[in-house]
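J.: Predicted model follows, preceded by the sequence.
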Amino acid sequence: MRSIGKHSVLIIGSFLMIIPFLWMVLTSFKTYGESMQVPPTILPSEWNFNNYVSVFQSVDFLQYYINTLIVTVGRTLGQLFLCSLAAFAFARLEFPGKNIIFLLILSVLMVPLQVILIPNFGIITQFGWVDTFYALIIPGVFSAFGVFLLRQFFMGIPKELDDAAKIDGCSYFGIYWRIILPNATPALTALGIFTILAAWNDFLWPLVMTNSEGMRVLSVGISNFQGQYSTDYPLLMAGAVLSTIPMLLMFIFLQKYLLAGIALGGVRR
């Protein structure tokens, strides 16, 4: 009986979570009149695929996709490399002030982006990076959360492997590259997925840092569908569905690596 109650709660919770997604998909196939109908209809009377064609005709949606892909790949590769290097130093090396520096890095997690948005914008302006990929990628190539996640995992890898590598003449970077990284695939995959999701869905930073239409990313470009007095909701939902599909497919195929990375990285000391 207890398991039945737990499963019932989980089923209800899953249903409540999936309702907005289903509503988005169904609305993308409706006409504008159907989307504004009161009381609202659940299923469209006619499945209208013109909204998906109009998405590419109304704005340069393909360019949004390309820009988002470039930003996502750049941030992900940068975080995997830099965060793993920092995590290796905090997990395997001894140097003065290591714990203090690590605590300072973790303190970044307590500062919301909105608090440092204006100072960051001033720095990017002085560099002349506004409306460029530099502004969209470089500030996101390091993550305090990524350092914490990978450090916890690296500390669980036996240090005897390091000693054996040193005997064979391996340098610290060789230990990092040949010993630590191959044994940290689940944690690296989890961090990669988290970074991809964050970069793909990022809205505030690209909105502030880009001016031209050619530098817009998906999250900002879709917001352009919203009108001043009325919004074409089927067109807006069609754009949202198209932007969601890559992330949905990624989670479907990589969910076992994500869950393994969370489980392993969360219990390491």
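T.: Arrived safely, thanks for sending.

J.: CA atoms for contacts and neighbours, from now on please.
T.: Noted.

J.: Now do the same for Ile4: helix, strand or coil?
T.: For Ile4, the reduced secondary structure class is helix; criterion used: DSSP: H, G, I helix; E, B strand; the rest coil.

J.: what's the answer for the one 10 residues further on, then?
T.: The three-state label for Ser14, taken from three-state DSSP, comes out as helix.

J.: And the one 10 residues further on, by the same measure?
T.: Applying three-state DSSP to Met24 yields a three-state assignment of helix.

J.: mind checking how far the nearest residue to it once chain neighbours are set aside is from Met155?
T.: Of all residues beyond its chain neighbours, the one nearest Met24 is Met237 (5.5 Å), with distances taken as C-alpha to C-alpha, 6 or more residues apart in numbering. The spacing between Met237 and Met155, counted by C-alpha to C-alpha, to the nearest Å, is 45 Å.

J.: and what of Ala86?
T.: Summarising the geometry, the distance separating Ala86 from Met155, computed by C-alpha to C-alpha, is 13 Å.

J.: quick revisit: count the residues that sit near the residue nearest to Met24.
T.: Burial of Met237 is recorded as 25 neighbouring residues (other C-alpha atoms under 10 Å).

J.: got it, and Val147?
T.: Using other C-alpha under 10 Å, the number of residues around Val147 comes to 26.

J.: second one coming, line it up with the first:
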Amino acid sequence: MTAASITPAAGAKSPSADIPFNKKPVSPAKIIGTVIGYVAMIAIAAFTLLPFIWMLLASVKPNNEVFMVPFKWLPSVWHFENYINIWTKSDMLLWVGNTVFFAIIVTFLQVFTGSFAAYGFSRIKFAGRNALFLVYIATMAVPWQSYMIPQFKMLSSWGLVDTRWSIVLLQAFGAFGVFMMKQFYDTIPEELAEAARLDGLSEFGIYSRIVLPLSGPSIAALGIITFTNTWNDYMGPLIYLRSQNLQTIQLGLKTFISQFNADYAMIMTGSVLSILPILVVFLIGQKQFIEGIATSGMKG
């Protein structure tokens, strides 16, 4: 084949000329709609983030500038030492340690019990399975305040009040985790489990060696939700924990506020420190969280 045979003839169109680059016109209404959509999203994001930005800036302001009138965003003097002083003025290390302990233990137990129960409801056929699942899921509609007192009396009779076990048992099981994980397990082809059973694998083996490895995004989503709820829990520790050495960061900050009720900058510093772990956990697992939420709602 000669060079002349592959060279376009004079006046002929180049093949690239037939590629429709931006040939479809965009209507002005669509452009305006897109611009309005982005402006609305930016406004909503700003409205959501402004309180956190204010809290962050207030934590490094002089105390008399936190609620200054007229309002002032940036401090005249940056007091970054507040983030050091709070560790010496309070039991922040103890509070954080207790909260991390509860958050990790409860998250592990909820993920394990939720995924394990969800596997039974999704893959194991037994009489009354659907009815039992509906009854169990219906408990999510029952407010905690309605059974808070009987629950307290039960744990108190067992001698678990003012112990770590009270918080662990209080939150280690949840219907939401079962519901969420079952939604995901229903999307896994049953053929995988059938093939594993033919190879002699037990139900627990199928759960641990096949189903769990496929459940990464959903487990990450459930883990982030559980970790956040446990970290932010105030009522549970307030009711069950009385000793100073068992206080979580939420109870500790309440005590700190009562002691330093005029030191607003230091209070803002403690509030910032209380949300930083949640922010870090979410930023690390946001991709898996979004994917897990999306896949848990799929069917078929």
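T.: Ah, there it is. Fair warning: this is a prediction, and the values are worked out from it, not measured in the lab.

J.: Just the TM-score for the two chains, thanks.
T.: Comparing the chains after superposition, counting by TM-score structural alignment, normalised by the length of the first structure, produces a TM-score of 0.96; 269 aligned residues with a C-alpha RMSD of 1.4 Å.

J.: circling back to that earlier point, could you find the counterpart of the residue nearest to Met24 of the first structure in the second structure?
T.: Under the alignment defined by TM-score structural alignment, Met237 of the first structure corresponds to Met268 in the second structure.

J.: Is that match in contact with Leu56, as I believe?
T.: Yes: proximity of Met268 of the second structure to Leu56 meets the contact threshold set by C-alpha atoms under 8 Å, at 7.2 Å.

J.: picking that back up, helix or strand: which one has the match of Met237 of the first structure?
T.: Under the criterion DSSP states H and E, the helix or strand holding Met268 of the second structure is helix 264-296.

J.: Mind giving me the packing neighbours of that helix?
T.: For helix 264-296 of the second structure, the contact count by 3 or more C-alpha pairs under 8 Å, 6 or more residues apart in numbering; DSSP states H and E identifies helix 28-58, helix 82-89, helix 175-185, helix 216-232, helix 249-259 as packing neighbours.

J.: And for the residue mapped onto Phe126 of the second structure from the first structure, the neighbour number?
T.: Counting by TM-score structural alignment, Phe126 of the second structure lines up with Phe95 in the first structure. If you count neighbours by other C-alpha under 10 Å, Phe95 of the first structure ends up with 8.

J.: Would you map the strands across the stretch 51-200 of the first structure?
T.: Residue ranges of strands cannot be listed for the stretch 51-200 of the first structure, since DSSP state E, counting those that start in this stretch assigns none.

J.: distance from the helix holding Met268 of the second structure to the first structure after superposition?
T.: Relative to the matching residues in the first structure, helix 264-296 of the second structure has an average distance of 0.9 Å after the fit, by mean C-alpha distance after the TM-score superposition for the first structure.

J.: Taking helix 175-185 as reference, get the angle to that helix.
T.: An angle of 40 degrees separates the directions of helix 264-296 of the second structure and helix 175-185 when computed by axes from the mean of the first three to the mean of the last three C-alpha atoms, to 10 degrees.

J.: Flag every buried residue along helix 264-296 of the second structure.
T.: 264-274, 277-278, 282, 285-286, 288-289, 291-293, 295-296 (16 or more other C-alpha atoms under 10 Å).

J.: ok, Pro62 of the second structure touching His79?
T.: Yes: Pro62 of the second structure is within contact range of His79, at 6.8 Å (criterion: C-alpha under 8 Å).

J.: sec struct for Gln37 of the first structure, please.
T.: For Gln37 of the first structure, the secondary structure call by three-state DSSP comes out as coil.

J.: Look up how far Asn261 of the second structure lies from the counterpart of it in the second structure.
T.: For Gln37 of the first structure, the aligned position in the second structure is occupied by Met68, per TM-score structural alignment. As defined by C-alpha to C-alpha, Met68 of the second structure lies at a distance of 16 Å from Asn261 of the second structure.

J.: what do you get for Ile275 of the second structure?
T.: Spatial separation of Ile275 of the second structure from Asn261 of the second structure under the definition C-alpha to C-alpha is 20 Å.

J.: Also Ile31 of the second structure?
T.: Distance, Ile31 of the second structure to Asn261 of the second structure, using C-alpha to C-alpha: 51 Å.

J.: And for Ile86 of the second structure?
T.: Applying C-alpha to C-alpha, the value for Ile86 of the second structure to Asn261 of the second structure is 14 Å.

J.: can you check Ala58 of the second structure too?
T.: Here the distance between Ala58 of the second structure and Asn261 of the second structure works out to 15 Å (C-alpha to C-alpha).

J.: what's the burial count for Thr72 of the first structure?
T.: Residue neighbour count, defined by other C-alpha under 10 Å, stands at 24 for Thr72 of the first structure.

J.: ugh, typo on my part, it should be Leu191 of the first structure
T.: Other residues near Leu191 of the first structure come to 27 when the count uses other C-alpha under 10 Å.

J.: what do we get in the first structure for Gln183 of the second structure?
T.: Looks like Gln183 of the second structure aligns to Gln152 there (TM-score structural alignment).

J.: Please report the distance of its match from Tyr52 of the first structure.
T.: The separation that Gln152 of the first structure has from Tyr52 of the first structure, given C-alpha to C-alpha, amounts to 44 Å.

J.: before we move on, what about Leu150 of the first structure?
T.: When C-alpha to C-alpha is the yardstick, Leu150 of the first structure and Tyr52 of the first structure sit 40 Å from each other.

J.: Mind checking which of these two has more residues around it?
T.: Counting neighbours by other C-alpha under 10 Å for Leu150 of the first structure and for Tyr52 shows that Leu150 has the greater number, 29 against 19.

J.: I'd guessed the more buried one sits against Ala187; true?
T.: Yes: distance between Leu150 of the first structure and Ala187: 6.3 Å, which falls inside the contact criterion (C-alpha under 8 Å).

J.: any common contacting residues for those two?
T.: Residues touching both Leu150 of the first structure and Ala187 (C-alpha atoms under 8 Å, 6 or more residues apart in numbering) are Gly265.

J.: Give the closest residue to the residue mapped onto Ile278 of the second structure from the first structure in space, chain neighbours not counted.
T.: With TM-score structural alignment defining the correspondence, Ile278 of the second structure maps onto Met247 in the first structure. Residue nearest to Met247 of the first structure in three dimensions, not counting chain neighbours: Leu197, with 7.1 Å by C-alpha to C-alpha, 6+ apart.

J.: Quick one: map Glu81 of the second structure onto the first structure.
T.: Using TM-score structural alignment, the equivalent of Glu81 of the second structure in the first structure is Asn50.

J.: Tell me how many other residues surround that match.
T.: Here the count is done by other C-alpha under 10 Å, and Asn50 of the first structure has 15 residues near it.

J.: mind checking how far it is from Gln57 of the first structure?
T.: 10 Å.
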